[in-house]
Structures are given as structure tokens and as C-alpha cells.
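> What follows is a predicted protein model with its sequence.
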Amino acid sequence: MSATVPDSPIIHFLPYQKAWIADQSRFKIGMFTRRGGKTFGSCGEIVDDCIKAEIDRRKVRWTILSRSEGTAKEALEDALKPMTRAYYAVVSGLARQGQPRFVEDEFHVPAHAKEMRQGGQTFLVDVPEARYRTQEVHFPGGSRVVALSASPDAARGFGGNLLLDEFAFHADSRRIWGSAYPVAARGGHRIRVISTPNGKGNKFYELMTAEKEGRIWSRHHIDIYEAVRQGLDVNVDELRAGMADQDAWAQEFELAWLDEASSWLDYDLISACESNSAGIPEHYMGGLCFVGVDIAARNDLFVIWVLELVGEVLVTREIIARKRINFAEQDRLLDEVMKRYRVVRCRMDQTGMGEKPVEDAKRRHGEDRVEGVLFTPAAKLDMATTLKESMQDRKTRIPAGDPVLRADLHSVKSQVGLTGIRRLVADRDSDGHADRFWAQALAVLAGSDGAFVVPRVDVIERRGMNFFGAGGGERRWTDRAPVDLGDDADDRWRHEVWS
């Protein structure tokens, strides 16, 4: 901690946060437990540096690259804003120089051609324009902090000191690093990298573990037990019980590097498909929907997963998960989903006690829309493969920031038996392990076939947000006469819907 601001009731840092702030190494990386306040401590260093610059009549610049627009805004609202105001409240003389301003702005990247190399060949790829919302703090003396979602464009577009927040969860972390490092390293700027682990397939893992970088990087490591020992006020037993997954607990809180070799969906792949716009029913645009239903048995979860087709991407609109509900309640929940969304196909788990729910759903909603799937080993492998390929192609979006969902999707393992036949296994315990996985797999499978009939609905008009985000704005959808779109459903629907 610098001498600028004494520890006070207004600004309280835990010992490991103070150690992070006091460490003024040029290259610094920290692996911190979830819920440990790593972003708060890192923003403490940034604000402290800006305050010192204000007092010394200097200018400094910091760029924070977060995993999403939402987390960038959280950094501003939960850390940068209150901390800046607190510093101005306790440091005498600062207010006479003026007050800092908190600004929401936009960073625009025009359309351009990008050179790509593949297989010894070089070719140009057209890159559409993009807009990124920024959260900024402007100090009266000219210092500035800019927080925005991470991308190679953003990494190249901003100079000064750099903080990569939750870097292990950045999509395409290696390209972001390749763009950010040269810009930040130029001119002697400082680089800070913080995150919890997210498997071994990302740049954060390489930076945190590579021996040759050990002489360059100052490394900090605070797991949940050390954080609690130093004063973090959380109940470890409650956190562990709430996580309901030993692997996820080991990674998120004990900072273990999980072996992803047997995981069907590794954490890197799961993170790459996460979106802050997914999983919110109010963002439904009125498009065609595909539904997967995992029938509950005993203490398992009953799960309905709703996907909306947006362009060529299947976007999660709603996940309904209920434990210990009867068949009548399951039927009611499915009926409500079929009414709320333009469901063109619903795939249901027909295994065991699923026979009657599937039969009843076909009677209520039509055999052309509802189909049962028997969970044979071959069928499960086919569904899981379809889901994995959709995620690898970035054709699926799932809700961001849900550790229970991430643990469920990660829980399915691939094993090869003595006969050489591959099978998928998961611990199906009372916490609903893998029920969400199979509901999503059923929904993606429902959306993978080309031919379907658009259901007839009343003519309505509604507004929805632009899922792709970078362009901003709204799009208007008006339902028209239903038609059989056949094999070219995706393209014809896209031409009809978007105006």
C-alpha cells in the first residue's frame, strides 16, 4: 500500500490485497480464489496510482480489459467509483483541483481487411465494424482509467498500463495477449494479470506456470483457505456445499489446474460460448425456438432448455430447473414454454419413466413438434457430439457467470472401456449432475435438423435486443403467415424476420 491513503473505515483492504497493491513490479500476475476481491484489490492499485499522479501533477493511463461489457461495468460501479470517491474524501487538497468524472463512452473499430496465414498461404479476410462500450474515470489532472470488454481490437486500441481481469476466461486469450502485450510493454508501462484458473488451455495458465517467465513475473497465489485466514468473511462449508461439484470447487476456490483430458466439454470451450445476453427470457426476439427436456427421476433435476435461432447461432433464452416436482407440474412448465416461444421442435428424454410424459406431450403439442429420445449409449454419444461441435463452431450461446451450470456442463466425462468403445459418464447425484448438460444436448439436437414446420401463432409485434451486441441498437420483428420452410429453414427465416 502506498503512503497516499492510510487504511481507514472508508477503504478497507485485506492483507493480501494490500500486498498486491504494494508490489510495484512491472509485470505482476495473481491467481486468486473466487469471491476473494481480486478485482477490488487491483482497482485499488489503479486508483491509488491515479491519485498519486494527481498529487504530483502527472498523468497516467490505465486500461482494464474484462471478460465482458457487464464485468467491465461492475469494475466501475463496484470498485473504481466508490474507491475514487473515498480517496477524494480522505485526501486533503484533492477536491480543490476539481472532481473526477465517470463516463460511459464507445470505442469504434471501422470495417477493415485482415491478413491471415494458413497452410503456408496468406489471404485477406473482411472484418466488419465493431463498437465496444467503455466505462471510464476521468481525473481533473488528465489521468484516465478505461474499462471495456476484451478483444484483440480493444487490446490494440488502448495504451498505457494494462490490467487483464479474469484473463483465463477471455475468449481467444492468446490473440488478446498477442495484441495487448506489445502495446502495453512499449514505453515501460506496467502489466497486471489476475484470474481464477480455467483449465490449462489458455494464456493465463502459460503465464502463471511457465518457468522461464518466473524471473520476469511477480506471482501472487491466494486460495480460499488463505483468504479466509487473512480475514475474508465467508463460510467455506456453505460455499463448498453451494458449488455442489468437487472439480469445480477445486478449480474455482482451491486454485487447482484441472486435468481436462477426460472432460467432454472443457472449461475453455464452455467459457468461449458464454454470453451475458443468454439465459434472459426478456431478450427473446420472437424467433424460432428449439427445446430440450430432461425428465426427472427421483432426486434428479427436471430441466427444460430453450434455444432461439438468431441468425446461425442457437442462443439460450431460458433454462428451467426444478427438483422433486410431480409429472403434472412438469407438464405445466412445458406447456407454458410451448406457449411463450415459437417452438418448432422439442426433444425429450424418453428413457424409463419418460415414456408417458413424451406420449402426453405429443398428444398436447403434436407429433410433428415433439420427439422422444431413448438414452442408449450410441444416442448419448451422438447428442453429446452434436452439442460439442456446435460449441466448437461457436454456434451456441449459454448464460455467463453461473458456476453451477458450468460445473454441470463440465461434469460429463469420456471414457474408453476394455472393448475400445467410448462412453460418456457423469455422477448423477442428488445435486442434479449432468441434467442441464443433457437438456442442452437435446435442445441442440432438436435444432440440428433442417426441416420443420413453423407453428401458427397470432400476429404480434415485439422488440428485442441485438444479441450480437457490437453493433448495438434494436431490431423489430413482426410475425407473418406461417410457412413450411423446409431444408432451407435457417436462411429463409432470417430473410423474413430481420428488417
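Cool, got the structure.
> rest of the way, CA atoms for contacts and neighbours
Will do.
> Leaving out sequence neighbours, find the closest residue to residue 70.
Nearest residue to residue 70, sequence neighbours excluded (CA to CA, 6 or more residues apart in numbering): residue 276, at 7.1 Å.
> what residues are up against the one you found?
Each residue near residue 276 by CA atoms under 8 Å, 6 or more residues apart in numbering is listed here: 68, 70, 399, 400.
> Next one: the third one from residue 245, what distance?
Right, residue 399. Relative to residue 245, residue 399 is positioned 18 Å away (CA to CA, to the nearest Å).
> The first one now?
Distance check for residue 68 against residue 245: by CA to CA, it reads 25 Å.
> Between these two, point out the one with more neighbours.
A direct count of neighbours by other CA atoms under 10 Å for residue 68 and residue 245 places residue 68 higher, at 23 against 20.
> Would you confirm that the more buried one contacts residue 151?
No. Checked against CA atoms under 8 Å, the pair residue 68 and residue 151 is beyond contact range at 9.4 Å.
> And what about residue 47, helix, strand or coil?
The three-state assignment at residue 47 reads helix, by DSSP: H, G, I helix; E, B strand; the rest coil.
> Can you name the residues that contact it?
Contacts of residue 47 (CA under 8 Å, 6+ apart): 80, 83, 84.
> Give the buried subset of those as a ChimeraX selection command.
Here is the ChimeraX command that selects the buried residues among those (16 or more other CA atoms under 10 Å):
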select :80,83,84
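> could the contacts of residue 47 go into TSV alongside secondary structure?
Shown next, in TSV, are the contacts of residue 47 (three-state DSSP):
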residue	secondary structure
80	helix
83	helix
84	helix
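> Can you tell me which of the contacts of residue 47 is nearest residue 389?
The closest of the contacts of residue 47 to residue 389 turns out to be residue 80 (CA to CA; 39.7 Å).
> Structure two is appended below for comparative analysis:
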Amino acid sequence: MTLSIVKRTEDDLTQWLATESGFISGLCNYDSEPVVLEPYQQSFLGNRSRFRWVAKSRQVGFSFLFALEALARCHLRDGHTAVFVSYNLSDAVEKVLIARQVYEELPLAYQKKLVTDAKTELAFESNSRGRRLSRIISVPAKPPRGKRGDVYLDELAHLVNDREVYTGSTALILRSHGQLTGGSTPLGRRGIFWEIDTQELRKYPHHTRQLVPWWLCRFFSLNVRRPQWRRPSCPPRSASLASDAPSSWSSSTPCPRRTSSRSSNAFYVDESYSFLPYELILPCTTDELPLAQDASDVPVPQGRLVAGFDVGRTRDRSELAVFEEVEGRFTCRMLRSFEGVPFAEQEAHLRRLLSVLPVARLSVDRSGIGMNLAENLARDFPQVVEENFTNEAKERWATDFKILLQRRDVTLPRQRELVGQIHSIKRRVLPSGKVSFDAERTNRGHADKFWAVALACQRERGPERRGTGEIGVRVIG
């Protein structure tokens, strides 16, 4: 291997550091390690288009890159403003934390004075005579208002009010001559992100588009390919997974049609395949729904508490969902996963739940490995209902939940995994003529979280009334 040394003049170095790519590569560290940009990240930083559109896989570093670019521009420009619109509050805070950490590791000679240090905002004072402020502002899932500058719409396809957010952001950059960046993993053939990225409905000629599938990232692929400027149908044959890449992202099978491949390969899923489309799910989610971490944290209910428990142990996780029902409306109060937890511990947790909270009904999966757990609980707690996962029962639970979504009578936390599992439910007609409701298995389970939610929110049907003698009375006169 030959080491090449390129000598730069002082002017060359100064000009390089004056670019976003040079500033980040030459000055920025994260966790005490120099930031090394991927080729597709360098390509993004060099894009001067007013509208940048990025369809990407999960975990390929774009949220991180957005924070770095905003920090670099705040130091290279005076009076610069960067606004992030994120999926939820935690994502909004995370971008500011990244920028704050990288700022702390900048050489002191290149640091501007930090004058505002909040969870969702950073402000830097210029070293020039004007002392102008440059700011990084991060907000959760709402249109930015009154703050002109660059706008980054992270995971735009996953926002409930995506079109409103896009429209509000466009107005801001037009007044400030800034850039509007939309980046997201594909969600479905719906929404403004899909419309602009694919242009299937109409053309958007002012937007430049970048596709970043997983095999372009060195963390996931051993032999990184050059950027693709057209959408491939599946990973190239030469794409090999890195040893520490997620096990579900396997390129050994061509184009696996499951939810994980949609987000990792940057493919769009046809909404017609899902029994519960995103148009129904997303309006019923909110970022302002505090979830309890333990039974003792659940607030005193104003209505009835109902719960569902889907049992898993080896391949799947057990999932618990607790909802509060008030006049037919269900609000999620707690979600908890049990991964690799012995059945004795799962049973002990459910017993504590039933002892601490006034649970009116706990529906427990008694199919297969859950039979013993369900029988033990039902023997000691009359509010425990043992449920058999038959095709007829699944159809009933899925239909009940769809009705709740259609009526907006259920409030769910804005969690990507939960939304993805709900959307993954498919309705299939079997060769026998019966209907099957199920989801394809992924490394995260078999839509177990959805079934726990559906068990909790099912319409309660009492035992069928047996035929009793009826007396018909005819009144004469």
C-alpha cells in the first residue's frame, strides 16, 4: 500500500475549511473520534440546489449529517439560521445534542461563542463587529414559522401533517434564499415526500433527488458501490453485509418483501397491501402522550383500564399494552416489551399489574406457549380473559381496531415501530376461502405489539344469549 501525501498551501487549506465538507472533515470530532464522511454524505454537502430530496435507508447517518451541516454553517456564516423539523420531540432534542457535542470538541480557535444553550435551540455569537447570532432550532412535527433560513424536514414521510409542514417550510426558504431539505425513509405510496421523490402524480423539476440504500454505507456493506442515480429493484449481487450489520438486512435473498426491507432498501410499499393504511394510523398518533414505564407509574384512571398481552419467548417478544377506555375512546397508557424474559418473570409482572392497577380486563394469548401462563392468571384473577388466536378471532380484533382508527377513537404514541407493525397487517384470502390476518415475520417479531394493542382495544362481546322462551302478547281492543 502506498501512502500519498498531498501538500496544500495555506490558501488551499483555508478555502477547504471554508466549505461545509472541509469544516466537518478537518475540524469536527464526535466521541473524541474524527468525523469521516461517506461519499454520499460529501455529495449531499456539495449540493447547492434550493430543494434537496433524499430517500434513504435507516441508520445511514443523515440525521447526524443534518446536525453537522447546520453547525458548520453557523460557524462559517454570520446570522445563519437552521431549523429542524423532526418526527417527535425526542428526535428534535437529539439533533441539538449532536450539534452541541460536536461544538464542544471543536478547536477553540474556530469556536464561536455559545450564547443560547437549550434542549431545542443553540445560538452562536459572531466574532465580527456586528455580533450577529447564528441559530440552530429544532421543533417536533409542526410547520416552522417566522424563522427564515435553511429548513431540514427529517423523516417527512412519517409526519401526520407532512403537507402542511412542507408548505410552511417552502415559504420560509423563499423569503430567506435558504435551502429546503427533505429526507426520509420511505413509508408508503402516499404523502408529499413520496409525490416529490417519485413524481408519479406530477413533476417537481426544482427538486434534486438522492437515493441512499444501505449498501452504500461502509457500516453495513463490505464493498461499497458508487451512488445509484436511478432506483434499483434490489441490492447489487456484489453487496456483502459487514459483520456487525443488522442480521435482518441480508442480501442473500433477493428483495425480501417485508417492512424491514422497505426502510433498509428505500423502497415504497403499495398501500393496497395493508389492511390498516397509514392514512388511518398516523392521525391517531401523538407525541404528547406520556407512557408509564411501570404499573405504579400509570395515573389514576378516569375510566376503565383494559390490557392485552401477546406471548412470545424464543423468536418473538412478549408485548403488553395497557389502555384507558372512556366512553368508547381508548388512550394508550403503557407499552412494554419482554425479550428473552422467562415466563415466570412475565407472569410475576402481570400479577403485579393486576394487583396494583384496577384493570377491568386483561386479554392474554393462550395459544401454544402462552397456555400455561394464561391458565395460571385466569385461575387467580377473574378479569383475565384467555384468548385463542384463530383466524376468526384475528379478523374480529383487526376489524374492531380498524373501526376505532376510522372513528379516531384511539390515541397511540408516535412510535415508528408501533406504526410499522400496525401497517404490516395484511388481509389474505386462503385457498380454503377463509380470511387470514397476519404480518410477515421480521427480526423484531411477528407484529406482536399490534396484537397486544388489538387485544386490549377489542370490542367486548358478552356470551351469546341462549334461546329462551318468548311469549308473544296480542292486545285486542
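Sure thing, it's come through. Predicted, not measured: the structure shown is a model, and the values here were computed from it.
> Residue 168 of the second structure -> the first structure?
Using TM-score structural alignment, the partner of residue 168 of the second structure in the first structure is residue 179.
> quick one, what contacts its match?
Going by CA under 8 Å, 6+ apart, residue 179 of the first structure touches 152, 153, 155, 156.
> Kindly report the same for residue 316 of the second structure.
Counting by CA under 8 Å, 6+ apart, residue 316 of the second structure touches 339, 444, 445, 446, 448.
> Looking for the alignment partner of the last one in the first structure.
Alignment note: residue 448 of the second structure maps to residue 435 in the first structure; criterion TM-score structural alignment.
> what's the neighbour count on its match?
Neighbour count for residue 435 of the first structure, taken as other CA under 10 Å: 26.
> follow-up on the earlier one: looking at the second structure now, which of the contacts of residue 179 of the first structure still hold up?
Checked against the second structure using both residues aligned by TM-score structural alignment, their matches' CA atoms under 8 Å, the contacts of residue 179 of the first structure keep these contacts: 155, 156.
> Next, format the contacts of residue 179 of the first structure as JSON lines and append secondary structure.
Below are the contacts of residue 179 of the first structure laid out as JSON lines (three-state DSSP):
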{"residue": "152", "secondary structure": "helix"}
{"residue": "153", "secondary structure": "helix"}
{"residue": "155", "secondary structure": "helix"}
{"residue": "156", "secondary structure": "helix"}
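> Report the two of the contacts of residue 179 of the first structure separated the most.
Across the contacts of residue 179 of the first structure, no pair lies farther apart than 152 and 156, at 6.2 Å, counting by CA to CA.
> list the residues that contact both of these two?
Counting by CA under 8 Å, 6+ apart, the shared contacts of residue 152 of the first structure and residue 156 are 179, 180.
> Closest one of the contacts of residue 179 of the first structure to residue 24 of the first structure?
Comparing the contacts of residue 179 of the first structure against residue 24 of the first structure with CA to CA places residue 155 closest, at 22.2 Å.
> For that closest one, list the residues it contacts.
65, 176, 177, 179, 180, 183.
> By neighbours, which of those residues wins?
The most crowded member of the contacts of residue 155 of the first structure is residue 65, carrying 29 neighbours; neighbours defined as other CA under 10 Å.
> my read is it is in a strand, agree?
Yes. Assessed with three-state DSSP, residue 65 of the first structure lies in a strand.
> That one against residue 145, yeah?
No. The criterion here is CA under 8 Å, and residue 65 of the first structure misses it with residue 145 at 10.9 Å.
> Quick check: closest non-adjacent residue to residue 401 of the second structure.
Spatial nearest neighbour of residue 401 of the second structure, chain neighbours left out: residue 454 (6.1 Å); criterion: CA to CA, 6+ apart.
> That neighbour should be in a strand, yeah?
No. Under three-state DSSP, residue 454 of the second structure sits outside any strand and is assigned helix.
> wait, what's in contact with the counterpart of residue 69 of the second structure in the first structure?
Aligned counterpart of residue 69 of the second structure in the first structure: residue 45 (TM-score structural alignment). Applying CA under 8 Å, 6+ apart, we find residue 45 of the first structure in contact with 20, 21.
> Residue 45 of the first structure and residue 255 of the first structure: what is the separation?
In terms of CA to CA, residue 45 of the first structure sits 23 Å off from residue 255 of the first structure.
> just residue 190 of the first structure next, same as before
Relative to residue 255 of the first structure, and taking CA to CA, residue 190 of the first structure is found at 25 Å.
> cool, residue 280 of the first structure as well?
Per CA to CA, residue 280 of the first structure is found 30 Å from residue 255 of the first structure.
> Show me which of these two is the more surrounded one.
Using other CA under 10 Å, the more surrounded residue of residue 280 of the first structure and residue 255 is residue 255, with 22 against 13.
> My guess is the more buried one contacts residue 33. True?
Yes. Using CA under 8 Å, residue 255 of the first structure makes contact with residue 33 at a distance of 6.6 Å.
> anything in contact with each of these two?
196, 223.
> a strand runs through the match of residue 168 of the second structure, doesn't it?
No. Going by three-state DSSP, the assignment for residue 179 of the first structure is helix, not a strand.
> Could you identify the residue of the first structure that aligns with residue 274 of the second structure?
Aligned partner of residue 274 of the second structure by TM-score structural alignment: residue 263.
> Please list all residues in contact with its match.
Going by CA under 8 Å, 6+ apart, residue 263 of the first structure touches 410, 411, 412, 413, 414.
> show me what contacts residue 136 of the first structure?
Residue 136 of the first structure makes contact with 76, 102, 103, 104, 105, 144, 145, 146, 147, according to CA under 8 Å, 6+ apart.
> From these, keep the buried residues only.
Buried members of the contacts of residue 136 of the first structure, scored by 16+ other CA under 10 Å, are 76, 102, 144, 145, 146, 147.
> Give me the number of neighbouring residues for the residue nearest to residue 401 of the second structure.
For residue 454 of the second structure, the neighbour count with other CA under 10 Å is 26.
> And it, how close does it get to residue 382 of the second structure?
20 Å.
> Please enumerate the helices of the stretch 251-400 of the first structure.
Remark: helices assigned in the stretch 251-400 of the first structure by DSSP state H, counting those that start in this stretch are 267-272, 327-340, 355-365, 377-392.
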